[in-house]
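J.: model this:
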Amino acid sequence: MATVDDCRKALHDLAARLEANAEARGKLDLDRTLACRLTDLGAAFHGRITEGRLVDITDGDDPKAKIALVTTSDELLALVAGKLDITRMLTSIRANPFDLLKLRKLL
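T.: Predicted coordinates for the structure are as follows:
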């Protein structure tokens, strides 16, 4: 099982990777709040996806987030590392269907 610090680092690594991917940023018109809830750790993070970037990542939940990823710490690390396809996690993501299609482009 990964730690809270591992998950925080993974989210910041994802944010850095998205920041460097100018091509994806130009194709994605998504501006949504995001919550990442880690069921095995009882922890959560939240931030915002805007213009293909993941910004303002901070500890804690956002119950009003438009997109919520509810997963385990190991699945989060695998997803961020590219070892787990986002389509396999569709039941773990709570978002409207159009946002889900846009997220596939991002990850």
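
J.: switch to C-alpha atoms for all contacts and neighbour counts from now on
T.: Fine.

J.: In this protein, mark out all the strands, start to finish.
T.: Remark: strands assigned in the chain by DSSP state E are 31-38, 43-50, 53-59, 67-71, 93-94.

J.: Which strands or helices does the last one pack on?
T.: Read it as strand 93-94. If you count contacts as 3 or more C-alpha pairs under 8 Å, 6 or more residues apart in numbering; DSSP states H and E, strand 93-94 packs onto strand 67-71.

J.: so how far is the strand it packs on off the chain centroid?
T.: On the basis of C-alpha atoms, centre = their mean, to the nearest Å, strand 67-71 sits 8 Å off its chain's mean C-alpha point.

J.: the longest helix in the chain is where?
T.: helix 4-20 (DSSP state H).

J.: okay, the angle between that helix and strand 31-38?
T.: Between the axis of helix 4-20 and that of strand 31-38 there is an angle of 150 degrees, by axes from the mean of the first three to the mean of the last three C-alpha atoms, to 10 degrees.

J.: how about this one, so we can line them up?
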Amino acid sequence: MATIEECRAALEKFSENLRDAEGDARDAAAMDRSVSCHVTDLDVTFAGRMSDGRIRIDDTLQGPPPQKAQIRLAMAGDDLVALVDGELNFAKAWGSGRVRLEAGLRDLFRLRKLL
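T.: Okay, here's the model as predicted:
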């Protein structure tokens, strides 16, 4: 089971990957939105903001997110680490329910460019 530190490191690596994105993925990463990632097996939520092509984590909270972020992810810690390391396909994980992604329809269309 991934630790809180490993999950935070995975989110930081994902942020770096967004910063280095090009083309349509870069445009999608340029959104300005609140973001939360609930790590279900650790019952911890990382809350922050996606802006300027990066994700900035502002808080690490116990339990599910207390406020509804504009982009919400939920998954097990091992799945978060595997997704960022390229060992788990996002579309398959989302389709099977291992990863939950909630956002407005317009944001979902923009986020698909990151996959």
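
J.: care to give me the TM-score?
T.: The TM-score (TM-score structural alignment, normalised by the length of the first structure) is 0.82; 106 aligned residues with a C-alpha RMSD of 2.0 Å.

J.: Now the longest helix of the first structure on the second structure. Mean distance?
T.: Here the mean offset of helix 4-20 of the first structure against the second structure after fitting is 0.9 Å, by mean C-alpha distance after the TM-score superposition for the first structure.

J.: List the buried residues of that helix.
T.: Val4, Cys7, Arg8, Ala10, Leu11, His12, Leu14, Ala15, Leu18, Glu19 (16 or more other C-alpha atoms under 10 Å).

J.: any idea which of those residues is closest to Thr58 of the first structure?
T.: Arg8 (8.5 Å; C-alpha to C-alpha).

J.: Mind telling me what that closest one corresponds to in the second structure?
T.: Here Arg8 of the first structure is matched to Arg8 in the second structure, going by TM-score structural alignment.

J.: and that match, what does it touch?
T.: Residues near Arg8 of the second structure by C-alpha atoms under 8 Å, 6 or more residues apart in numbering: Phe46.

J.: what's the nearest residue to Asp58 of the second structure if we skip its chain neighbours?
T.: Spatially, and ignoring its direct neighbours in sequence, Asp58 of the second structure is nearest to Gly48 (4.8 Å; C-alpha to C-alpha, 6 or more residues apart in numbering).

J.: pretty sure the one you found contacts Ile57?
T.: Yes - counting by C-alpha atoms under 8 Å, Gly48 of the second structure touches Ile57, with 4.2 Å between them.

J.: returning to what we had before: present the buried residues of helix 4-20 of the first structure as TSV; the columns should include distance to Lys64 of the first structure.
T.: Listed next are the buried residues of helix 4-20 of the first structure as TSV, based on distance: C-alpha to C-alpha, whole Å:
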residue	distance to Lys64 of the first structure
Val4	22
Cys7	21
Arg8	20
Ala10	23
Leu11	19
His12	21
Leu14	22
Ala15	21
Leu18	24
Glu19	25
